[in-house]
Structures are given as structure tokens and as C-alpha cells.
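> what shape does this take:
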Amino acid sequence: MRTEFHAELDRLSSELGEMCGIAASLMECATVALVRADGPCLDRVPAELARLDAIDARARDRAMAMLALQAPVARDLRMVVSAIQIAADADRMGGLAANVAKIARRHHPDVAVPEIAADHFVQMGRVAVDLARDVQSAVLTGDVDHAERVQHDDEAMDDLNRGLFGLLTDLRWDHGTASAVDVVLLGRFYERFADHAVEIARRIVFRSTGRAPLRTDEPRAHVIRR
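This next block holds a predicted model:
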């Protein structure tokens, strides 16, 4: 019985890793579409999003069946509950990438963002994809050290997002209010994508160790030492 349970855990981890990989591919494609008005990339997004949703449903069903039929406890219970949460985070990452693609689609065949902001989004896309692939690796391997490092890797995304606001307040910005709104929304989509990747990393640490790691925005003075 326990052998079957752990085989199901392996299948569940594989599905979660695949979800993180799809989220990475979606954001990579959405970014190319955003800064290059790439039609083929836009066309791939709906199918990839549907594939992500299908795996999400399958993973959640598997996890719920494991809870109902196997009654896991301790570390096994953490593994299954964390899997449900990781699936939700990965699914949301895919949705945020799709939001980027929607803005690109709305402007197609024109490029969706002004040239002055394009490089920021290229860099934000690179950081987002790297984070998603890093947590994919951590999900598949269970490497706690790797997951803990990922928790601090989104600082580059925060810096880039702050840089976008600097562009918008620059006196040289002459691209209008509608374009500025798009830039703000896009920055938020990328930032939230990174936040969900960090949440996945936190859940990986928790499922393996039973301790909730310190949030990157949580003051260390609030940590209670026993």
C-alpha cells in the first residue's frame, strides 16, 4: 500500500514539474510576442494554456484521491497538501503569462510596448522563465537548498519593476496614458509570476522539512527562536 502511495507521489511530482515547465514556456512565448509582435508565439499560447489546465485538473484529482484513500500523515501529508498548493501556483503562473499574451494580442500586428520599455520586458521575461525553470527542477528533485536559493532570486524582478515606474515618471515619456497603463499592468503580471514561483519554492522547503521558511519580505526580527 505504501509502495503504491509513493509511486503516486512520484507521478504527482512529475505532473507538478511539467506544469512549471509549461508556465515557463508560456511566459517565454508571451514575452517574445510582447516585444516582437510574434504571431506564431501568440497562436501557441491557447493550446499550451489548455494543456496546463488539463494537467492541473489531473494533479488535483490525484492529490485529493490520495488524501481520501491513503490517509497520509506527517511528511506524506505535507507532500500531498503542498502538491495541491504548488499546482495552484503553477496554474496561476500560466494565467499571468496568458495575460501578457492578451496585451500583445490586442496590439498585434504592432509591437505592444514602446521601444523605451522593451528591454525591461525582455529582462523581466528572462528572470521569470529562469525562476519557473528553477522551481521546476526543485519540484522534480526535491532539492531544498536549491528551493531556498530561489526565494531570493526574485529580487531582480522587483528591481526591474521599479525601473518601469522610473520610465513612466521620466519627462521623456511621450507614449500616452493608455500605453502607460499597459506598462504598469505588464509589470504587475511579471512581478506576480515571480511571486508565485517563490511561493512554490517555499512550499518545497515546507514539504521536505516541516518548517515554513522566512518570506523574503518578512523582517528577521519577527523570527521566534526556540
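> contacts and neighbour counts: CA atoms only from here.
Fine.
> which residues does residue 19 contact?
Neighbouring residues of residue 19 by Cα atoms under 8 Å, 6 or more residues apart in numbering: 52, 55, 56, 87, 90, 91.
> could you measure from the third one over to residue 17?
I take that to be residue 56. Taking Cα to Cα, to the nearest Å as the measure, residue 56 and residue 17 are separated by 11 Å.
> just to revisit the earlier point, top of the contacts of residue 19 by neighbour count?
Among these, the one with the most neighbours (other Cα atoms under 10 Å) is residue 90, at 31 neighbours.
> one more, for comparison:
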Amino acid sequence: MREVFQQEMREVQERLVEIAGLVADSIEKATKAFNESDVTLAEEVIAEDPKIDAATVELDELAITILARQQPVARDLRIVVSALRISASLERMGDLATHIAQLARYRFPDKVVPKALRPTFAEMGRLDVEIARKLADLLQDTSNVKLAEEIHDEDDKVDALHLEVFDKVLGETWKGETVDTVDATLASRYHERFADHAVLIAKKVLYLATGDWVPESV
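The predicted structure is shown next:
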């Protein structure tokens, strides 16, 4: 029975890594669609989101089965419960990537934001993709504290860019139309929240690796 239990625990981790990889692919395609006004790529992201949703549901069912049948305790219990929470955050990250792709689709053939903000969003997108890739690596190697710290540092950069977008759209020199203001505000928020969820996951992994918990702030 113990061997079966350990196999199920490995499967939980493998599925988390798989979902994180799907999310990383999704945000990479979504940011490219957003920045390049690629409606075909945007549609691809939207069409693939149900795959992420289905994968998280399957993981949750596995975790619940383990809780009911194996009745884990101590660290094993924390791992299974954390997997359920991480799964929820990954599912939300997939949704946020889809929201970014939807903005690209809605505004096609135009670009979503005015020219003045495009470099800012290109950098936010680059950081989100990098964060997502590092998160998948962290879930594969949960003892890599350095990766968790890098995710946190890059989230700080996304937060700074998020504030920069708000400063621009609320500034006196802003020439965008109302729709531009709304799109820029929403897109910036989606990018910022995507990174925030990655940080929450990194904190949970760090806790499992070290026993040290950092209070959640988002």
C-alpha cells in the first residue's frame, strides 16, 4: 500500500508540472497574440483553455481520492492539500492568459493598446512568460529555493510596470480614447495577477521545502 501511495504522490507532482507547462505555453501564445495582433494565435489560446481546466479537475479528483483512501498525515497531508491550492492557482493563470488573448481577438485587426504603451506590455509579457517557465521548473524541482526567489523578484518588476501603465493612462499627457484606457487597464491587471498567482504557488512550494511560510498578500 505504501508503494501505491508513493506512486500516487509522484503522479500528483507530475500532473502539476504538466499543467504548469500548459499554462506557460498559453501565456506565451497569449502575449504574442496581444502584442502582434495575431488573431489566429489568440483563438488557439482560447480553444486550449478547456484542456487546462480539465487537467486541473483530474488532478483535484486524484488528490481527493488520495485524501479519502490513503488518509495522509503530516508532510504528506500538506503536500496533497497544497496541490489542490496550486491547481486552483494554475487554473486561474490559464484563465488570465485567455483573457489577454480575448482582448487581442476583440480588437483585431487593430492592436490592443496605443503605441506609447506597447514596449511596456511587451516587457510585461516577457516577464510573465519567464515566470511561468520558472514556475514549471520549480514544480519539477521543489527544493530549488533560488527559483522561488527569482519568481518573486520578477513579480516585483511586473508590479512596477503595472503601476507605470496606470500612471500613463491617468496622466495629463494621455491621448488614448476611453476604449484604449479600459483595454490598457484590464490588460495590465491580467498580467499583474498572472504573476501574483505564480508567486503564491512559489510560496507554497517554498513552505513545503523549508517549513517557512510567507504570508499571502494577494
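> closest to residue 32 of the first structure out of the contacts of residue 19 of the first structure?
residue 52 (19.5 Å; Cα to Cα).
> spatially central, which residue of the second structure would that be?
With distances taken as Cα atoms, centre = their mean, the residue of the second structure nearest its centroid is residue 93 (3.5 Å).
> ok, now which ones touch that one?
Going by Cα under 8 Å, 6+ apart, the list of residues near residue 93 of the second structure reads 23, 194, 197, 198.
> go again with 10 Å.
20, 23-24, 26-27, 52, 87, 99, 132, 190-191, 193-198 (Cα atoms under 10 Å, 6 or more residues apart in numbering).
> any idea what it is structurally, helix, strand or coil?
helix (DSSP: H, G, I helix; E, B strand; the rest coil).
> and it, how far is that from residue 152 of the second structure?
With distances taken as Cα to Cα, residue 93 of the second structure is found 16 Å from residue 152 of the second structure.
> and what of residue 20 of the second structure?
Following Cα to Cα, the distance that separates residue 20 of the second structure from residue 152 of the second structure is 17 Å.
> of the two, give the one with the bigger neighbour count.
Neighbour comparison, residue 20 of the second structure and residue 152: the larger count goes to residue 20, with 30 against 20 (by other Cα under 10 Å).
> what's the more buried one in contact with, if anything?
When contacts are counted by Cα under 10 Å, 6+ apart, residue 20 of the second structure is found next to 14, 26, 52, 86-87, 89-91, 93-94, 132-140, 198.
> please apply the same query to residue 194 of the first structure.
93, 124-125, 127-132, 150-151, 153-158, 188, 200.
> buried ones among the residues you listed?
For these, a burial check counting by 16 or more other Cα atoms under 10 Å picks out 93, 124-125, 127-132, 150-151, 153-158, 188, 200.
> of those residues, which belong to helices?
93, 124-125, 127-132, 150, 155-158, 188, 200 (DSSP state H).
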